[in-house]
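Here is a sequence with its predicted model. Questions after.
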Amino acid sequence: MNENLFASFAAPTMMGLPVVMLIIMFPSILFPTPKRLINNRIVAIQQWLINMIMKQMMNIHNAKGRTWALMLVSLITFIGTTNLLGLLPHTFTPTTQLSMNLAMAIPLWAGTVVVGFRHKTKASLAHFLPQGTPIPLIPMLVIIETISLFIQPMALAVRLTANITAGHLLIHLIGSATLALMSISPTTASITFIILILLTILEFAVALIQAYVFTLLVSLYLHDNT
């Protein structure tokens, strides 16, 4: 039972070779590119969504922060589409892997920190020691603030991994319970099936919300350092 429950989170392989890179690149194929002066409805909706996301993300940033606009829009688009595709049957969700989420979170977090130390050196160092701190507490507060700074990418990755994994596990458990109850109690099976449908709808929302939260936190880290 445990093997079946967590089998969907194992990275797929083909002829002994991992195919995660192909899965990661697959969502980019789904986005249409404009080839005419007049776009069709799908391209128009896609451009409207991108412009709305960019406007929402860039409102709080100055000129230096807005140079990250393409990175942030690409990030939320990639995570959102990957999460949504992972809800399809017999698919693999790369964002359930902590290693991949860390690979996204650490470089982005490190980039914001480097930008902060480059352009706002005094302000960045001031975060390690709040103003008015008593002298005996200075070493302890510096250590605590340093630890909290280095925990930020871990918190980003774990939040995304935990939310996506928990949703997939719930869907798998309730789906298995529905199949098991069909031959025992059709009425109870119908109730669990309705719960399964509602949970699936919720997971579609969670997939988009988690992409937004991940990107928003990166955007806030960038705002604090520019």
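Yes, it's here. Numbering: from 1, shown residues only.

switch to C-alpha atoms for all contacts and neighbour counts from now on
Fine.

Can you name every helix or strand that the host helix or strand of Ala189 contacts?
Ala189 belongs to helix 186-224 when assigned by DSSP states H and E. The contact analysis (3 or more Cα pairs under 8 Å, 6 or more residues apart in numbering; DSSP states H and E) places helix 186-224 against helix 69-85, helix 98-119, helix 138-182.

That one to helix 98-119, inter-axis angle?
20 degrees (axes from the mean of the first three to the mean of the last three Cα atoms, to 10 degrees).

which of the residues in helix 186-224 are buried?
189, 192-193, 195-196, 199-200, 203-204, 206-208, 210-212, 214-216, 218-219, 221-224 (16 or more other Cα atoms under 10 Å).

Next, work out how far apart Met100 and Thr93 are.
Separation of Met100 from Thr93 (Cα to Cα, to the nearest Å): 11 Å.

of the two, who's got more company?
Legend: neighbour count by other Cα atoms under 10 Å for Met100 and Thr93, higher for Thr93 (23 against 14).

The structure to be compared is supplied as follows:
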Amino acid sequence: MMLSFFDQFMSPTLMGIPLIALAIALPWVLYPTPTTRWLNNRVLTLQSWFINRFTQQLLLPINQGGHKWATIFVSLMIFLLTINILGLLPHTFTPTTQLSLNMGLAVPLWLATVIIGMRNQPTHALGHLLPEGTPTPLIPVLIIIETISLFIRPLALGVRLTANLTAGHLLIQLIATAAFVLAPMMPTVAILTTSILFLLTLLEVAVAMIQAYVFVLLLSLYLQENV
């Protein structure tokens, strides 16, 4: 019996208990905890350097009020980056291929940026719905369009992350299946297919890192508009 290619995206279960919570919590065990020593080892030093550089680049265009989000953005970036890359290992499960998880991350964070804008500067926040100098007959249409685009933002965040990772995993499985089937019949073609699979895997590692960064970057841009 042939299994569906989409079976790899089903949440794993043990005795009927979903293990997605374990898959989400496991990445945090992989990172060393900073110590109170004056000198740390190379891993902790490299980890601190990466976090500092990422925080500096991400929060550079944001006003002072948005710097309170630094911990949330860095934690989200490390979380998404880790589970995206771990999902490329054989016999693993990628939680970020589930739209429910991605929407659960995107909607509350996007809504928080909107609420902050409405609370701190309501006039400026509402001003995004109507560009300056708009002709009077177009005002209702533009307000409707801008409102729809505002509410589509979290959907775009979640769907972008889900679609990119799902498409990459499907391509890897399709090419790996083709190489396995062609190996006994056409070894030369199978070797060529395997080399393509290797290059695609490198591309997927890059996509896993880029999509985690894009998710956090777009959230920072939404925050920048409302701070």
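Perfect, I can see it now. Computed from a predicted structure; not experimentally measured.

TM-score them against each other, please.
Scored by TM-score structural alignment, normalised by the length of structure 1, the superposition of the two chains gives a TM-score of 0.97; 226 aligned residues with a Cα RMSD of 1.1 Å.

Now do the contacts for Met77 of structure 2.
212-213, 216 (Cα atoms under 8 Å, 6 or more residues apart in numbering).

I should have written Met182 of structure 1 there, sorry.
So Met182 of structure 1 contacts 188-189 (Cα under 8 Å, 6+ apart).

can we see that at 6 Å?
Ala189 (Cα atoms under 6 Å, 6 or more residues apart in numbering).

what's the counterpart of it in structure 2?
Alignment note: Met182 of structure 1 maps to Ala183 in structure 2; criterion TM-score structural alignment.

From Ile196 of structure 2, how far out is that match?
For Ala183 of structure 2, the distance to Ile196 of structure 2 - Cα to Cα - is 14 Å.

What number of residues are in the vicinity of Pro136 of structure 1?
Pro136 of structure 1: 8 neighbours (other Cα under 10 Å).

no wait, Met118 of structure 2
Neighbours of Met118 of structure 2 (other Cα under 10 Å): 16.

Apart from its chain neighbours, what residue comes closest to it?
Leaving aside its chain neighbours, Met118 of structure 2 sits nearest to Ala125 (6.0 Å; criterion: Cα to Cα, 6 or more residues apart in numbering).

List the buried residues of the helix or strand that that neighbour is a member of.
Element membership for Ala125 of structure 2 (DSSP H and E) is helix 122-127. For helix 122-127 of structure 2, burial by neighbour count (16+ other Cα under 10 Å) applies to Ala125.

Same question for stretch 103-123 of structure 2.
By neighbour count on 16+ other Cα under 10 Å, the buried set for stretch 103-123 of structure 2 is 103, 105-107, 109-110, 113-114, 116-118.

which of those lies closest to Val29 of structure 2?
Distance to Val29 of structure 2, by Cα to Cα, is smallest for Leu105 among the buried residues of stretch 103-123 of structure 2, at 20.4 Å.

measure that closest one to Leu221 of structure 2 for me?
Plainly put, Leu105 of structure 2 is 16 Å away from Leu221 of structure 2 if you go by Cα to Cα.

Could you do Leu88 of structure 2 as well?
Where Leu221 of structure 2 is concerned, Leu88 of structure 2 sits at a distance of 29 Å (Cα to Cα).

Same question for Val43 of structure 2.
31 Å.

and what of Phe9 of structure 2?
According to Cα to Cα, Phe9 of structure 2 stands 30 Å off from Leu221 of structure 2.

Repeat that for Ala156 of structure 2.
14 Å.

Check the gap between the equivalent of Val207 of structure 2 over in structure 1 and Gln152 of structure 1 for me.
When structure 1 is aligned by TM-score structural alignment, the residue opposite Val207 of structure 2 is Val206. Remark: distance between Val206 of structure 1 and Gln152 of structure 1 (Cα to Cα) = 21 Å.

One more: Leu88 of structure 1?
31 Å.

Among those two, which residue is more densely surrounded?
Gln152 (16 against 10).

Name the nearest residue to the more buried one, sequence neighbours excluded.
Trp109 (7.6 Å).

what does that neighbour align to in structure 2?
Using TM-score structural alignment, Trp109 of structure 1 sits opposite Trp110 in structure 2.

I'd like to know how far that match sits from Leu80 of structure 2.
16 Å.

do the same with Arg160 of structure 2
Arg160 of structure 2 is 13 Å from Leu80 of structure 2, by Cα to Cα.

still on that earlier bit, can you say which of the helices and strands packed on helix 186-224 of structure 1 is nearest to Met52 of structure 1?
Taking Cα to Cα, helix 69-85 is the member of those nearest to Met52 of structure 1, at 10.1 Å.

roughly how far out does that closest one sit from the chain middle?
Distance of helix 69-85 of structure 1 from the chain centroid (Cα atoms, centre = their mean, to the nearest Å) equals 8 Å.

Which positions in stretch 63-79 of structure 2 come out as buried?
66-67, 70, 73-74, 76-79.

of the residues you listed, closest to Pro27 of structure 2?
Phe79 (7.1 Å).

Assess the claim that Ile143 of structure 2 and Pro131 are in contact.
No: contact between Ile143 of structure 2 and Pro131 fails when scored by Cα atoms under 6 Å: they sit 9.1 Å apart.

In terms of neighbours, single out the busier of these two.
Ile143 (17 against 12).
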